[in-house]
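*Asks:* Pasted the sequence and its predicted model underneath.
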Amino acid sequence: MENGFFFEAIIYLSAAVICVPIAKKLGLSSILGYLFAGIIIGPYMLGLIGQEGEDIMHFAEFGVVMMLFLIGLELDPYKFWRMRKFIFGMGLLQVVATTLILFLACSLVLRWQWETTLVISMALTLSSTAIVMQTLKEKNLTKTSMGRSSFAVLLFQDIAVIPILALLPFLAGGNVQNENVGHSLINGFSPWLQAAIVFGAIAAVYFAGRYIIVPLLHIVAKTRLQELFTASALLLVMAVSYLMQLVGLSPALGAFMAGVVLANSEFRHELEGDIEPFKGLLLGLFFIGVGASINFTLIFADPAFIIVFTTIFNIIKFFVLAGIGRLYKKSSDQNLLFAFALSQAGEFGFVILGFANQLNLMPTELSNQMMAIIALSMVGTPFLLLINERWIDPYFGVKERQSKKDYDTIDEDEKNDVIIAGFGNFGSTIGRLLKANGIPATVLDMNSERVDSLRKMGFKVYYGDATRLELLTAAGCESAKIFIAAIDNPQVNLSVIEKIKKHFPHLKILARARNRTDAFEMVDIGLTDFYRENLYSAVHLGVDALVELGHRRYTATRQGQRFIKYDEQATFRLAHKRHDKKAFLITSLEEIEMQEQLIKGDLYAQLGANDHAWESEDIKREHIAEVTLSKPIPEEE
């Protein structure tokens, strides 16, 4: 009996649900969890999916298409135009230099036919958009210098797939093994006509996005049916991708173009929200498919060649990328991350090698070996990034900066009483307030560009991961008085707090909490001084609203402070019941009712003249009104 759809779905989802949390628990990327899940259930281990891994790859590659569409939505045309120097500068340099060096190395050492060598070099030049962009998103690196450069190079590589695929039939010289290799409808036309149709399709996507798709989305939005809008979003991505495929372009590139066109529309955030869940699920399936496609039989048949070739091509690509980063004057820590992140081969390599095999440009066995090398390099990328993050970049970055600046030297006399971990919008506000009051602070931050700016402003700052014990010690945690945990990532922030409580119990910890959920987790580990960023700004706005409605400033402020006090007390009581949904709901309702009664009682309390503090103008107006009312009204004659 053949396994049906439901059985296969259960296998895929179960593998993901088991392996991904384990990977995250071990501090690894979720991508590694998906890859290991694919390896375990693949045909070369448990064999639960047999050869279906190849079939699911075609379906799951649509996750890459959706990812490019979402990236396009976040990049309006103006920003895209501003990045043109990086896209066509760094991207072109990387593709040409890597292809040339790999071609020369393989020609001199392996002596394959030049056509075969060129195809392999071009296939290995391309990096994995899916792995790199997902990793950058998980590590909050998309907005950094390294993130922007990585995106520029990846985008050019996606564009380069088109001419590479167009070049392969010319290399084959008409020796085509499979007549159905061409999926484009314009293959039989003249080159000039093909170019005109391609540019016409690109123009059609642009004008359709502005004058057809947006008006249609307005019509769909008026129905107020969320499921219909979701269907429209999926239809949009599929239709544009299919159109691009028909004219011989990359579906992912077409989806990216559609996203850029719609980036300035009012439906941008709605489209993002509808596409995101499908993208995440399909990307997970894609990574599982990559893991399942690794042919261990082929690897064990000639392990020396596979491992040595993978290592050497990764090293060559790493140094090419590092050289380009140095040419564009990237800081060493950003350059290391940039080179490690893009040093693997990518999903489009499978497409190029499969097409080349159909065109009889290389032996089938060699093609399979190269596909195994691509898959192996993709699996190794998260490990390389992990090694760089924990053992190379922090030490390298700190050491380099200490050699340039005297104030980077760890000196007992210069250690400060306050240490701030994380210097984004939240942490920088605290740091500036302390500095304005003459209190210096030592700052730990993972953004190298921010580190350089902080040093110029006079802050004592260290670049590196605040979860590392040696960095915390070097920053002066043993002698400091206050530690302020203000890191953007809640999980990292919580991890730092736990480490501080364990190794530096004397330190007073003041922690940032994004919301009530973060506050509950801090209560669980015994922290009492946490500050919910939304609570205080919301109460401040509420106080201003009360003043605008006629309440005295002092009264409104006092009520706001008491609201915060009661809410914080309620947080501690609710934290212990949040795992029981029914008890949590009942207690929440009771707390809200009690809080309202307490605040009303405070409002109507007789506080006498103290209630007029800060409001001398109010007192004057009331005095004038009382005098006016006390005057006798003249009688009419």
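*Replies:* Yes, it's here.
*Asks:* Only C-alpha atoms from now on, for both contacts and neighbour counts.
*Replies:* Will do.
*Asks:* So what's the residue count around the nearest residue to V547 once chain neighbours are set aside?
*Replies:* Nearest non-adjacent residue to V547, counting by CA to CA, 6 or more residues apart in numbering: R553, 5.8 Å away. The number of residues packed near R553 is 20, by other CA atoms under 10 Å.
*Asks:* one more structure, for comparison:
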Amino acid sequence: MHPSSLIALLVAAFVLAFIFGGVAHRLRLSPLVGYLVAGVVIGPFTPGFVADASLAPQLAEIGVILLMFGVGLHFSMRDLLAVKSVAVPGALVQMAAVTGLGWLLARSFGWSTSAGIVFGLALSVASTVVVLRGLEERRLLDSGRGRIAVGWLVVEDLAMVLTLVLLPALGGGGHSGDLASALLLTVAKVGGFVVFMWLVGRRVIPWILQRVAQTGSRELFTLCVLSIALGVAFGSAELFGVSLALGAFFAGLILNESEFSAQAANETLPLRDAFAVLFFVSVGMLFNPAILLHEPLRVFETALVVIVGNGLVAWATARVIVRDGAVAMLLGASLCQIGEFSFILAGLGVALGMLPKEAGDLILAAAIVSIIVNPLLFLAHDRTQARRARSVPRTVEVMSPPLPDGSMPHVILIGYGRVGGELGPLLVERGVPLVVIDDDAPRVRNARAIGLPAVRGQAANPAVLAEARPADAQMALVAIPNAFEAAEIVKRLREANPAISIIARAHSDAGVRYLLDRGADGAVMAERELAHSLAEMVCALPAFRGGRTLPKASV
């Protein structure tokens, strides 16, 4: 009995992605590069085994659904509305500008105006998978900058849904009345979907999850979460005409209000990672390397529009709207690539006769190049942000309440997010004089609301750090997730007070070593500390604790 094409595809994709991803990691490249190479190897344009190219995009779509569902679980409607003044105009301006650049490039190729517009649109929309993977790796999804980036992606998704609906009417030479009707119908469908999810979904989905959780069955809970993610995504596409990814995002957004949202995110994480790998493998399968030999100049020009055009326009637009260099740099680094919607739009344009076949190959080649380059730009962003934080002047807000009076040494807590927000109140309860530093205004307000003196700004900036009087501090707790920025802060703390004790936060053994090598006295990895805490709980049982007493439980 021969294995089915599905099994053969999964085995080849995962094994080769593991091999080439490991090689890329050893070469200090992103594993994404290895996943793309694995797709090229099993694709129809290279010799040897050829996987079923019709199955890979469908499996990859599941990865996009689960990824957007996970993003929705960490997002809230309040977060989405909070960034609308930046995300909506920013995304629309960026898409319009890059579409114009793509149109100019297409006209230089001798293509028609309609082909140029479709070509430009395909070059203007970023890959949701690539952006979210980059934000997750840097623990930025819950930051203010990350919320703006996610909101930007949502606006792009909505714009592409509208484009995909209107394109057949344009391709068929429809009249203005037909276009207006299609536009109104699309807006009505999307609006109807949002209203339905807000009025019905936000009541029904959490209720179902709560009932399933009460059964105590992990299998049923996992199945329930997957059913909600996939069911809402598929139903939204079939009934309301919105994209699968957008439907899944709203499902997660609604489920975010449930007390089981964290557990739901953990249960879907392994599947999200596995199917995200299949997405990149499927992209590699579509790539014909021969175009690099036949049309190298056109590939270069197209990739230049994608990388430089999207990056610069996103950066410039964000600088004008929010006047925040950190936000602009993150958007510039994360949005300078294209992905899944670009392939869908290119395929539809070719099928309708609006795009030449060569355009589809150029879009795919540019996507491959931009996805490979994107991790390098993210790395440059990390290093630049770390340097900029200490060199660019920044306005420091006056603290309220004031600093400790100096009668006893204080502790500096840098970062008041999920970890710092839990740690701060605990130290306050124990009477530890504490000063908070964070560059996010809502977090600073939260710290001040419980009576903590708080400085708003980037702690790697000497002017900001000086406000917390590091020379008088006994200890500094660096609770931010970015290792590059944390290392710069450690360096600044050491310069201000060589005797200060510094404990930093890490997410891996490599992160622990990186921070220790750069001057931290200790680096705490959450998983290891959790293991120690659980071990302490076991040893506190009467059978094992001997003469020790059970520590007081936290509420």
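*Replies:* Okay, I see it. Treat the numbers as computed from the prediction; the structure is a model and nothing was measured.
*Asks:* what's the TM-score for these two chains?
*Replies:* Once the chains are laid over each other, their TM-score by TM-score structural alignment, normalised by the length of structure 2 reads 0.75; 501 aligned residues with a CA RMSD of 4.5 Å.
*Asks:* Tell me if I'm right that the residue nearest to V547 of structure 1 and A545 touch.
*Replies:* No. Using CA atoms under 8 Å, R553 of structure 1 is not in contact with A545, being 10.3 Å away.
*Asks:* V396 of structure 2: what secondary structure?
*Replies:* coil (DSSP: H, G, I helix; E, B strand; the rest coil).
*Asks:* try F49 of structure 2
*Replies:* Applying three-state DSSP: F49 of structure 2 is coil.
*Asks:* separation between it and A17 of structure 2?
*Replies:* F49 of structure 2 is 15 Å from A17 of structure 2, where distance means CA to CA, to the nearest Å.
*Asks:* repeat for Q458 of structure 2
*Replies:* Separation of Q458 of structure 2 from A17 of structure 2 (CA to CA): 38 Å.
*Asks:* do the same with L132 of structure 2
*Replies:* 19 Å.
*Asks:* neighbour-wise, which of those two wins?
*Replies:* Taking other CA under 10 Å, L132 of structure 2 and A17 do not tie; A17 has more neighbours (25 against 21).
*Asks:* doesn't Y35 make contact with the more buried one?
*Replies:* Yes. A17 of structure 2 lies in contact with Y35 (CA under 8 Å); the separation is 4.7 Å.
*Asks:* overlap in contacts of these two?
*Replies:* Residues touching both A17 of structure 2 and Y35 by CA atoms under 8 Å, 6 or more residues apart in numbering: V277, V281.
*Asks:* Tell me the counterpart of V299 of structure 2 in structure 1.
*Replies:* With TM-score structural alignment as the matching criterion, the partner of V299 of structure 2 in structure 1 is I306.
*Asks:* Roughly how far does the aligned partner of I387 of structure 1 in structure 2 sit from S334 of structure 2?
*Replies:* Alignment note (TM-score structural alignment): I387 of structure 1 maps to A380 of structure 2. In this view, A380 of structure 2 and S334 of structure 2 are 11 Å apart by CA to CA.
*Asks:* Same drill for the two, tell me which one is more crowded.
*Replies:* S334 (27 against 13).
*Asks:* Apart from its neighbours in sequence, what residue is nearest the more buried one?
*Replies:* Here the nearest residue to S334 of structure 2 in space, its sequence neighbours aside, is V131; by CA to CA, 6+ apart that works out to 5.5 Å.
*Asks:* Which helix or strand contains the one you found?
*Replies:* If you go by DSSP states H and E, V131 of structure 2 is part of helix 128-137.
*Asks:* Repeat that for M378 of structure 1.
*Replies:* helix 364-387.
*Asks:* before we move on, what about T571 of structure 1?
*Replies:* Element membership for T571 of structure 1, per DSSP H and E: helix 553-575.
*Asks:* Could I get the full set of helices for the stretch 351-500 of structure 2?
*Replies:* Using DSSP state H, counting those that start in this stretch, the helices assigned to the stretch 351-500 of structure 2 run over residues 357-391, 418-429, 441-449, 462-467, 483-496.
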